[in-house]
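1. Provide a 3D model corresponding to the input given below.
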Amino acid sequence: MEFLEGLDPQLKLFWYIAIPVSLIFVLQTILTFVGSGGSDGIEADFDGDLDGGEAPFQLFSLRNLTNFLLGFSWAGISFYKLIPNTTLLLLISLAVGFAFVYFFFLIIRQIQKLGEDNTFRFEKTLNTIANVYLSIPGHMQGKGKIMVSLNGSVRELDAMTEQDKIETNATVRILRVESGNILIVEKL
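-> Model (predicted):
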């Protein structure tokens, strides 16, 4: 830290911000790749969301503060000798800090588009083909079981039919959902 003693106060301030923030950034990056602490920036520890906004992440978080201060301080250090006007240097540093946060939001939005929703919903089974696991009594007189493959997983679900009895190992098509979790099927 001896190299900071002979610097101008403004440049010294940029360095005092840049060094700890850079260390925090490196630590956050390592924790993200290890798998812990990776949700910061998507959820905050305090109520920082804007009313009426439907953002998938929080505006005020430690990660966003780190990104802002990282851009602000390193821009100030980088442009210190090129821009002698203090006000202009601060404005450019602020703009770079806000740009870091904005680019982080863009990156997070693109990453979230890669996510896949594998939540099981009965409606997703409509018009799919299934195999009868336990015979289904005819004319809605009782329930049987079918095996449905959906999104790479096989599920055993309750089924009824309006037709005659459907025997085990028969192939059926799912027509509709009743009572929220009973599938109405027809034999193929």
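2. CA only for contacts and neighbour counts going forward, please
-> Will do.
3. wait, Val101 touches Phe68, no?
-> Yes - using Cα atoms under 8 Å, Val101 is in contact with Phe68, at 5.8 Å.
4. just checking, next helix/strand downstream of the helix ranked longest in the chain?
-> Counting residues, the longest helix found in the chain (DSSP state H) is helix 86-113. Counting by DSSP states H and E, the next helix or strand C-terminal to helix 86-113 is strand 129-134.
5. that next one: what's the following helix or strand?
-> In N-to-C order, the element after strand 129-134 by DSSP H and E is strand 144-150.
6. next, the angle from that next one to strand 129-134.
-> 150 degrees (axes from the mean of the first three to the mean of the last three Cα atoms, to 10 degrees).
7. re the thing from before, in the longest helix of the chain, what counts as buried?
-> Using 16 or more other Cα atoms under 10 Å as the test for burial, helix 86-113 gives 89-90, 92-94, 96-102, 104-105.
8. another for comparison:
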Amino acid sequence: MYAVIKTGGKQYKVAENDVIQVERLQGEPGEVVAISDVLMIAGADKPVVGAPLVEGASVAAEVVEQTRGEKITVFKKKRRKKYRRTQGHRQLLTTLRITEILTDGKKPAKAKAALKADAKPKAEAKAETKPEETGKAKASPAKSATAKAAKDGGAEKKTASKAKAADKDTGEAK
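-> All right, here's what the predicted structure looks like:
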């Protein structure tokens, strides 16, 4: 069975276990997202074409990763006018693995929801590593505080040397 879905202004022909890249969708890796814009469903029996969408149909997909596309160069030029503009662009993308094609208003299977539960410990593991990183960030200001103290000490030395120079100047003037 396959379906034609619409997301990000584009249409994709998908079947179960297909991996596709679409424009950025909200969701963390491991989460299950439902795409309700299904234009057509075809399989063993007669294809069902929506007008414009198939009623009660949706496609469940697991977010594999959030990524960025290849860089493209946008170049504008007007000849003989000394006008040139160059700009780069990288599209934000989401990689999806199609898990189910659902009809008649059904919801994703509970086994797929278990995938979502498995993703939570990974997120917690990431959260555990973040405090260590913030600890490193806290160590940096302490280093910068000692650096500031050293700079202040250097400033005192400069003012002391200036004071000695001033005493010499006044001594010579007498």
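9. superposed, what's their TM-score?
-> The TM-score (TM-score structural alignment, normalised by the length of the second structure) is 0.26; 71 aligned residues with a Cα RMSD of 5.1 Å.
10. coming back round to it: export the buried residues of helix 86-113 of the first structure as CSV, with columns for distance to Gly76 of the first structure.
-> Formatted as CSV, these follow (distance: Cα to Cα, whole Å):
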residue, distance to Gly76 of the first structure
Leu89, 7
Leu90, 7
Ile92, 8
Ser93, 5
Leu94, 9
Val96, 9
Gly97, 10
Phe98, 13
Ala99, 14
Phe100, 14
Val101, 16
Tyr102, 18
Phe104, 20
Phe105, 22
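11. from those, pick the one nearest Leu183 of the first structure.
-> Phe105 (42.0 Å; Cα to Cα).
12. so which residues of the second structure form strands?
-> 2-7, 10-15, 19-23, 32-35, 38-42, 48-49, 58-68, 72-78, 83-89, 92-102 (DSSP state E).
13. turn these into CSV, columns for distance to Glu156 of the second structure.
-> As requested, the strands of the second structure are arranged in CSV below (distance: least, Cα to Cα, whole Å):
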stretch, distance to Glu156 of the second structure
strand 2-7, 65
strand 10-15, 67
strand 19-23, 59
strand 32-35, 62
strand 38-42, 73
strand 48-49, 82
strand 58-68, 52
strand 72-78, 54
strand 83-89, 50
strand 92-102, 53
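14. relative to Lys158 of the second structure, which of those is closest?
-> Here strand 83-89 is closest among those (Cα to Cα), at 49.0 Å.
15. for that closest one, name the packing helices and strands.
-> Packing partners of strand 83-89 of the second structure (3 or more Cα pairs under 8 Å, 6 or more residues apart in numbering; DSSP states H and E): strand 72-78.
16. mind giving me the packing neighbours of the strand it packs on?
-> strand 83-89.
17. so how far is the strand it packs on off the chain centroid?
-> Offset of strand 83-89 of the second structure from its chain centre (Cα atoms, centre = their mean, to the nearest Å): 24 Å.
18. give me the angle between that strand and strand 72-78.
-> 170 degrees.
19. residues in contact with strand 83-89 of the second structure?
-> Outside of strand 83-89 of the second structure, the residues within contact range by Cα atoms under 8 Å, 6 or more residues apart in numbering are Lys71, Ile72, Thr73, Val74, Phe75, Lys76, Lys77, Lys78.
20. mind listing what's buried in the helix or strand where Ala18 of the first structure lies?
-> Assessed by DSSP H and E, Ala18 of the first structure sits inside helix 9-34. Using 16+ other Cα under 10 Å as the test for burial, helix 9-34 of the first structure gives Leu11, Lys12, Phe14, Trp15, Ala18, Val21, Ser22, Ile24, Phe25, Gln28, Thr29.
21. just those now: which is nearest Trp74 of the first structure?
-> When the buried residues of helix 9-34 of the first structure are compared against Trp74 of the first structure (criterion: Cα to Cα), the nearest one is Ala18, at 6.2 Å.
22. does the residue nearest to the closest one when sequence neighbours are not counted lie in a helix or a strand, and which?
-> Distances taken as Cα to Cα, 6 or more residues apart in numbering put Ser73 closest to Ala18 of the first structure, at 5.1 Å, once the chain neighbours are dropped. Taking DSSP H and E as the criterion, the element that holds Ser73 of the first structure is helix 62-79.
23. the inter-axis angle of that helix versus helix 86-113?
-> Orientation check (the same axes, to 10 degrees): helix 62-79 of the first structure against helix 86-113 gives 140 degrees.
24. buried residues in helix 62-79 of the first structure?
-> Within helix 62-79 of the first structure, the residues scored as buried using 16+ other Cα under 10 Å are 62-77.
25. other SSEs contacting the longest helix of the first structure?
-> Contacts defined by 3+ Cα pairs under 8 Å, 6+ apart place helix 86-113 of the first structure against helix 62-79.
26. burial measure for Glu186 of the first structure, as a count.
-> Each residue near Glu186 of the first structure was counted by other Cα atoms under 10 Å, and the total is 17.
27. ok and the helix or strand harbouring it relative to strand 129-134, angle-wise?
-> Here Glu186 of the first structure sits within strand 182-187, counting by DSSP H and E. Going by the same axes, to 10 degrees, strand 182-187 of the first structure is angled at 100 degrees with respect to strand 129-134.
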